[in-house]
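Engineer: Predicted model follows, preceded by the sequence.
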Amino acid sequence: MATVAERLGVEPARLWLGSVLALLAALIGGSFVFPRVVYDGFIWHYFWGPVQADANAAVCAVREGGATRYLYDAAACSAAAEPVAYPGYTLVSEVGYVVILLIALAGVVLLLQRLGIGTDRALFVSLLPFVFFGGALRVVEDVTDAAAAGDTLITYPLNTLLISPVIYFTVFAVTLLAVLGSVALERRRIVDQYTRPLVTSGSVVLAATLAFLLWSAVAPDGPGTFHPQVLVVILVGATAATGLVWWVLERFAPSVNAGTGRIGAVVIWGHAIDGVANVVGLDWMVALGAGANLVPKHPVNRLIVDVTASTLPASVLALTGDTWPFLVVKLVAATLVVWLFDEQIFEESPQYTILLLVAILAVGLGPGTRDMLRATFGV
């Protein structure tokens, strides 16, 4: 963006802001001029509709005559006329969120440059608690859904703040406030480094969220249960898988992780958590005595499960389950991403590189933390 800004003779921050405002104007204007096509058929169908359906615990949501109707029967959803939105993601929405993520990263980079922070790898470590916090906070909404009727602490529309992908904006807002507050403390010389209050604030909100989840599991009338064996299996499995991959890289291809160093190991570990949590949650909950298996929500998860189930013999699936290829895909993809980040990238744009690595970690560790804690607390 800096190169484009130089060619146009515009400050990068103004170019970014102008581009975002132009995009918003196009979407908002299109929603007023062509509401059925732009809003109902695109924005609602792929982005807001799934959130509404999830927030109301509906099988699907249907947009009719400018109003939203919720259906609680799968057959009725199948028979409904489009646009019909189901909880979860679609390929269209996932591409859209990637675009939003890249735009947001560019804006945050400009903010960090203005604040003069984020040039070293300490920022990555400081933001780790917030990544865990995002996954744990999503489980809070799962707990409220599992509560008895009338006992739900967070109801619609407030619960939309805790549902993907809106929760990413919620966590982003909390993190941004923590960063700005930490930088303010450093500049007022109350602390020596902004990273200390930043990691502390992240740890506090994470601890508070985990405390609520634990209370929901152990309270007499709580909606959840507690399965510590699931948590242990996932953490040990992810750590073992990461250790194996890292040993292979160090032994046979050290150039792959030469640029990222230990950050690369954390990225791979985060995606291993996601992979192992899916394997355990979708295939081995019953075997671990932790209740019924979970159901995949992401299109990629469902595709891998469907392909595996239709390819391997039933006798093999009985022993291995049909989700383990997802773990392999996650480990390979994370390793390829780590390989792309060489030392030159860190030197040329350290702030953007660090933030991009945090984002890559978050898309693995965030959902992985949610799946791990859902399975652990039986929601």
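Structural biologist: Thanks, I have the structure now.
Engineer: C-alpha from now on. contacts and neighbour counts both.
Structural biologist: OK.
Engineer: Just to be sure, residue 295 is in a strand?
Structural biologist: No. Under DSSP: H, G, I helix; E, B strand; the rest coil, residue 295 falls outside any strand and is assigned coil.
Engineer: roughly how far apart are it and residue 61?
Structural biologist: The gap separating residue 295 from residue 61 is 19 Å, by C-alpha to C-alpha, to the nearest Å.
Engineer: Which of these two has more residues huddled nearby?
Structural biologist: With neighbours defined as other C-alpha atoms under 10 Å, residue 295 and residue 61 compare such that residue 61 has more, 29 against 12.
Engineer: where's the closest residue in space to that one that isn't next to it in sequence, which helix or strand?
Structural biologist: Leaving aside its sequence neighbours, residue 61 sits nearest to residue 70 (C-alpha to C-alpha, 6 or more residues apart in numbering; 4.5 Å). Here residue 70 sits within strand 67-71, counting by DSSP states H and E.
Engineer: now whichever helix or strand comes after that strand, how far from the centre of its chain.
Structural biologist: As assigned by DSSP H and E, the chain's next helix or strand after strand 67-71 is helix 74-79. Centroid separation for helix 74-79 versus its chain: 29 Å, with C-alpha atoms, centre = their mean, to the nearest Å.
Engineer: For the residue nearest to residue 61, grab the count of nearby residues.
Structural biologist: 19.
Engineer: wait, doesn't it sit right on residue 62?
Structural biologist: Yes. Assessed by C-alpha atoms under 8 Å, residue 70 is found in contact with residue 62 at 6.3 Å.
Engineer: Can you name every helix or strand that the helix or strand where residue 327 lies contacts?
Structural biologist: Assigning secondary structure by DSSP H and E places residue 327 in helix 324-340. When contacts are defined as 3 or more C-alpha pairs under 8 Å, 6 or more residues apart in numbering; DSSP states H and E, helix 324-340 packs onto helix 262-279, helix 299-311.
Engineer: what's the angle between that helix and helix 299-311?
Structural biologist: Angle of helix 324-340 versus helix 299-311, following axes from the mean of the first three to the mean of the last three C-alpha atoms, to 10 degrees, is 130 degrees.
Engineer: Quick one: neighbours of residue 174, just the number.
Structural biologist: Neighbour tally, residue 174, other C-alpha under 10 Å: 16.
Engineer: Show me what counts as buried in the helix or strand hosting it.
Structural biologist: Here residue 174, judged by DSSP H and E, is contained in helix 166-187. Buried residues in helix 166-187, counted by 16 or more other C-alpha atoms under 10 Å: 166-168, 170-172, 174-175, 178-179, 181-183, 185-186.
Engineer: Tell me which other helices or strands it touches.
Structural biologist: Using 3+ C-alpha pairs under 8 Å, 6+ apart, helix 166-187 is in contact with helix 122-146, helix 195-218.
Engineer: try this one next to it:
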Amino acid sequence: MGLQEFFQKYFIDPIKYNQGYNPVNTLTYAVILGIAVLLLYRFLKRLNVRVDERFFVALMPYIFLGPLMRAITDIGMLPRTYLTVSPGAYFVIAAFAIAALLMVWRHVGPGEKLYPLYRDVGFLLVGGLLFILVINLDKVNFRWEYFKYFIPSFLAAEFFIWLLSKRFKLVRNNSVLFYTHFYDATTTFVGIQFFGYWEQHVLARTLINLTGTAAVMYLIKLAVLIPVVWILDVEMKDEDPDLINFVKLAMFILGFGPGTRNLLITLMGVGT
């Protein structure tokens, strides 16, 4: 198999034919993500931008951009290309977020004015996608019954995390991550269990097929989150706190983004 055929089989066709992820592209994207996190962290340090609560709040509109763009792409409001579905869509959103940050930073510098102005630019971008959605609402077939399954499942999942946070300090100190990833697990569980969707990620798809239920997503989340946050909080406790915060921010995005995408495409009636 030549290089072109290899790239076509493992990277192009899965997007073109909506085949989901495979071991090759999963590993490749994971390596790219790790490198990107480190480069972006160094980029923020050079700009003297602290990765704190102010930055997290300012970044939220950009985090919402990805799942919103994916949802309106799946409906047909945007063309389905490598740049409008994952993982390409996340590179596009990251490029917008970095460009906006640079623009605002050059205008006001790294001071207090940076964060609200950066947030507002993000809201403008979200507003643009929402405008596209509003003028194409005739293409949307909302499934309001979705909430009949999502709300009780979500409440039960989050209550379980609340119980864990009362007992375990590691969960309590990282409760936002656990709540967010159980939100993601819930959207996956509801979409697969009640609306006929399928899991795109190869390991999760395999475990769902083996167990016969998408509820295994909750166990997968715990199996991944607990060792990762333990490493960050215990083994890396003497590292730069901004680096730890940025890694946790990336983890939050990996839960909130896919979870919100799942919620939107199921709620908006995108076909399985």
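Structural biologist: Now that the structure is in, tell me what you want to look at. Small disclaimer: the values here were computed from a predicted structure and weren't measured.
Engineer: And the aligned partner of residue 27 of the second structure in the first structure, how far from residue 241 of the first structure?
Structural biologist: Counting by TM-score structural alignment, residue 27 of the second structure corresponds to residue 95 in the first structure. As judged by C-alpha to C-alpha, residue 95 of the first structure and residue 241 of the first structure stand 28 Å apart.
Engineer: same question, residue 298 of the first structure
Structural biologist: Residue 298 of the first structure sits 22 Å away from residue 241 of the first structure, taking C-alpha to C-alpha as the criterion.
Engineer: Kindly report the same for residue 253 of the first structure.
Structural biologist: According to C-alpha to C-alpha, residue 253 of the first structure and residue 241 of the first structure sit 17 Å apart.
Engineer: Next: residue 139 of the first structure.
Structural biologist: Separation of residue 139 of the first structure from residue 241 of the first structure (C-alpha to C-alpha): 25 Å.
Engineer: ok, these two, which is more surrounded?
Structural biologist: Neighbours were counted for residue 139 of the first structure and for residue 241 using other C-alpha under 10 Å; residue 139 has more, 26 against 21.
Engineer: my read: the more buried one touches residue 375, true?
Structural biologist: No. Between residue 139 of the first structure and residue 375 there is no contact under C-alpha under 8 Å: 10.0 Å.
Engineer: Next, show the common contact partners of those two.
Structural biologist: When contacts are counted by C-alpha atoms under 8 Å, 6 or more residues apart in numbering, the set common to residue 139 of the first structure and residue 375 is empty.
Engineer: so which of the helices and strands packed on helix 166-187 of the first structure gets nearest residue 160 of the first structure?
Structural biologist: Nearest to residue 160 of the first structure, of all these, is helix 122-146, at 8.8 Å by C-alpha to C-alpha.
Engineer: Go through stretch 331-341 of the first structure and flag the buried ones.
Structural biologist: By 16+ other C-alpha under 10 Å, the buried positions in stretch 331-341 of the first structure come out as 331, 332, 334, 335, 337, 338, 339, 341.
Engineer: Let me have the residues you listed in TSV, extended by distance to residue 268 of the first structure.
Structural biologist: Conversion of these to TSV gives the following (distance: C-alpha to C-alpha, whole Å):
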residue	distance to residue 268 of the first structure
331	6
332	9
334	5
335	7
337	9
338	8
339	11
341	13
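Engineer: Nearest to residue 25 of the first structure, out of these: which one, please.
Structural biologist: Nearest to residue 25 of the first structure among those: residue 337, at 34.2 Å, using C-alpha to C-alpha.
Engineer: Which position in the second structure pairs with the closest one?
Structural biologist: In the second structure, the residue paired with residue 337 of the first structure according to TM-score structural alignment is residue 228.
Engineer: so who does that match touch?
Structural biologist: Neighbouring residues of residue 228 of the second structure by C-alpha under 8 Å, 6+ apart: there are none.
Engineer: make it 10 Å
Structural biologist: Residues near residue 228 of the second structure by C-alpha atoms under 10 Å, 6 or more residues apart in numbering: 222, 234, 235, 248, 251.
Engineer: who touches the first one in this structure?
Structural biologist: For residue 222 of the second structure, the residues meeting the contact criterion (C-alpha under 10 Å, 6+ apart) are 178, 181, 182, 228.
Engineer: And the residues you listed, which two are furthest apart?
Structural biologist: Between all members of the contacts of residue 222 of the second structure, the farthest pair (by C-alpha to C-alpha) comes out as 182 and 228, at 15.4 Å.
Engineer: Is it correct that residue 102 of the second structure is in contact with residue 115?
Structural biologist: No. At 12.0 Å, residue 102 of the second structure and residue 115 do not qualify as touching, with contact defined as C-alpha atoms under 10 Å.
Engineer: Just tell me what residue 139 of the first structure corresponds to in the second structure.
Structural biologist: In the second structure, residue 139 of the first structure lines up with residue 71, judged by TM-score structural alignment.
Engineer: excluding its backbone neighbours, what's nearest that match?
Structural biologist: Spatially, and ignoring its direct neighbours in sequence, residue 71 of the second structure is nearest to residue 265 (5.3 Å; C-alpha to C-alpha, 6+ apart).
Engineer: most neighbours per residue, which of the helices and strands packed on helix 166-187 of the first structure?
Structural biologist: helix 122-146 (a mean of 22; mean count of other C-alpha atoms under 10 Å).
Engineer: Verify the stated contact: the match of residue 139 of the first structure with residue 263.
Structural biologist: Yes. Between residue 71 of the second structure and residue 263 a contact is recorded at 9.1 Å, counting by C-alpha under 10 Å.
Engineer: List of residues touching stretch 98-105 of the second structure?
Structural biologist: When contacts are defined by C-alpha under 10 Å, 6+ apart, stretch 98-105 of the second structure is touched by residues 40, 43-44, 47-49, 59, 62, 92-97, 106-107, 109-111, 113-119, 121-122.
Engineer: quick one: it to the first structure mean distance?
Structural biologist: When the first structure is overlaid, stretch 98-105 of the second structure sits 1.7 Å from its aligned residues on average, using mean C-alpha distance after the TM-score superposition for the first structure.
Engineer: quick one: that stretch aligns where in the first structure?
Structural biologist: Matched against the first structure by TM-score structural alignment, stretch 98-105 of the second structure falls on residues 176-183.
Engineer: okay, the longest helix seen in the second structure sits on what stretch of the first structure?
Structural biologist: Longest helix of the second structure, by residue count under DSSP state H: helix 241-267. Aligned using TM-score structural alignment, helix 241-267 of the second structure spans residues 350-376 in the first structure.
Engineer: With the second structure overlaid, how far apart is the matching stretch on average?
Structural biologist: Superposed on the second structure, stretch 350-376 of the first structure shows a mean distance to its aligned partners of 1.6 Å (mean C-alpha distance after the TM-score superposition for the first structure).
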